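Undergrad: Using only what follows, build the 3D model:
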Amino acid sequence: MEEPDISRTKSEGSVVLTFDESHPLAETHATLCRPVSSLKILNFIGPTLPRQDQGDREYYCATMLTLFRPWKTGFDLKLDGQLWDESFQKYEFSKRNLRIIKNMNIRYECLDARDDFHAQMKKGG
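TA: The predicted structure is shown next:
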């Protein structure tokens, strides 16, 4: 996969990533990546993200690759006949992306701790 066209804006040192020239919105759209100091907290709307530690592993791997691996077609995410887990294991996520993925699971860890606490309280302990 070729490197994206990157340019910096004068204000705040933001990075503008342009679409590939073959993309239908290449002439009118781009992605603006702001510096770390202006990062916001994501709040996903809709169904919860899959768990890393239980549930459908293939669905989890497909979701993480879709969110964090650059792609234009499904074949950029995995090869025909390849399992999502295999593609997930082979892809080298950036340190930042790995940290984000780890943090996505914190919600489930908190819910598990809450459930364990309630179970202990019911037992009288």
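Undergrad: okay, CA-based contacts and neighbour counts for the rest of this
TA: Fine.
Undergrad: List the buried residues for stretch 87-102?
TA: Ser87, Phe88, Phe93, Ile101 (16 or more other Cα atoms under 10 Å).
Undergrad: Now secondary structure and distance to Asp5 too, for the residues you listed, in a markdown table please.
TA: Listed next are the buried residues of stretch 87-102 as a markdown table, based on DSSP: H, G, I helix; E, B strand; the rest coil; distance: Cα to Cα, whole Å:
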| residue | secondary structure | distance to Asp5 |
| --- | --- | --- |
| Ser87 | helix | 26 |
| Phe88 | helix | 26 |
| Phe93 | coil | 20 |
| Ile101 | helix | 26 |
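Undergrad: for these, which one is nearest Thr48?
TA: Relative to Thr48, the closest of the buried residues of stretch 87-102 is Ile101; by Cα to Cα it sits at 13.7 Å.
Undergrad: Now the residue nearest to that closest one when sequence neighbours are not counted: which helix or strand?
TA: Excluding the flanking residues, the one nearest Ile101 by Cα to Cα, 6 or more residues apart in numbering is Met64, at 7.7 Å. Element membership of Met64, judged by DSSP states H and E, is helix 57-68.
Undergrad: Next, the structure of the following sequence, for comparison with the previous one:
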Amino acid sequence: MRSVESKEPRRGRPFSEREMFQAGHPQVSSHINIKCMKPVVPVLLGPPVPRRDREDTRERYCRSILTLLFPWHSIQDLCDVDQTWQQAFAIRHASITYESCKIID
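TA: Have a look, this model is predicted:
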């Protein structure tokens, strides 16, 4: 995303950082992303995060956690074409903060 600069100093509420979508994004001409001033907890839409202790849901669990905890623009930023989501998760697991690990474990 590209940053959008503020035109001039303003009175009142502090200016929120704004970013434009990358070229090629379907909403590049109609939407911007505004950085939240207060911390927020991201929430996945759809069914709940799958269980990590079941083999039949492990791939979806790894994909969900990587999606929530790591920045990405495309799927390849999280998982290479020739690797499974479990492999991608194993590689990045060491870089998950202690606080986040307590929540997901």
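Undergrad: Need the TM-score between these chains.
TA: After superposition, the two chains reach a TM-score (TM-score structural alignment, normalised by the length of structure 2) of 0.62; 96 aligned residues with a Cα RMSD of 3.1 Å.
Undergrad: pretty sure Val15 of structure 1 contacts Asp5?
TA: No. At 10.0 Å, Val15 of structure 1 and Asp5 do not qualify as touching, with contact defined as Cα atoms under 8 Å.
Undergrad: Who has more neighbours out of these two?
TA: Val15 (18 against 11; other Cα atoms under 10 Å).
Undergrad: what residues are up against that one?
TA: Contacts for Val15 of structure 1 were tallied using Cα atoms under 8 Å, 6 or more residues apart in numbering; they are Ile6, Ser7, Arg8, Thr9, Leu32, Cys33, Arg34, Pro35.
Undergrad: Give the aligned equivalent of it in structure 2.
TA: Applying TM-score structural alignment, one finds that Val15 of structure 1 aligns to Glu17 in structure 2.
Undergrad: related to what we said a few turns ago, following the helix holding Met64 of structure 1 in sequence, what is the next regular element?
TA: The helix or strand immediately downstream of helix 57-68 of structure 1 is helix 74-77, counting by DSSP H and E.
Undergrad: burial of Phe19 of structure 1, as a residue count?
TA: Counted with other Cα under 10 Å, residues neighbouring Phe19 of structure 1 total 18.
Undergrad: Contacts for the longest helix along structure 1 next, please.
TA: When structure 1 is parsed with DSSP state H, its longest helix is helix 106-123. By Cα under 8 Å, 6+ apart, the residues outside helix 106-123 of structure 1 that reach it are Arg51.
Undergrad: how close does the nearest residue to Phe19 of structure 1 once chain neighbours are set aside sit to Ala119 of structure 1?
TA: Nearest residue to Phe19 of structure 1 in three dimensions, chain neighbours excluded: Ala26, at 4.9 Å (Cα to Cα, 6+ apart). According to Cα to Cα, to the nearest Å, Ala26 of structure 1 stands 54 Å off from Ala119 of structure 1.
Undergrad: can you check Pro4 of structure 1 too?
TA: Per Cα to Cα, Pro4 of structure 1 is found 51 Å from Ala119 of structure 1.
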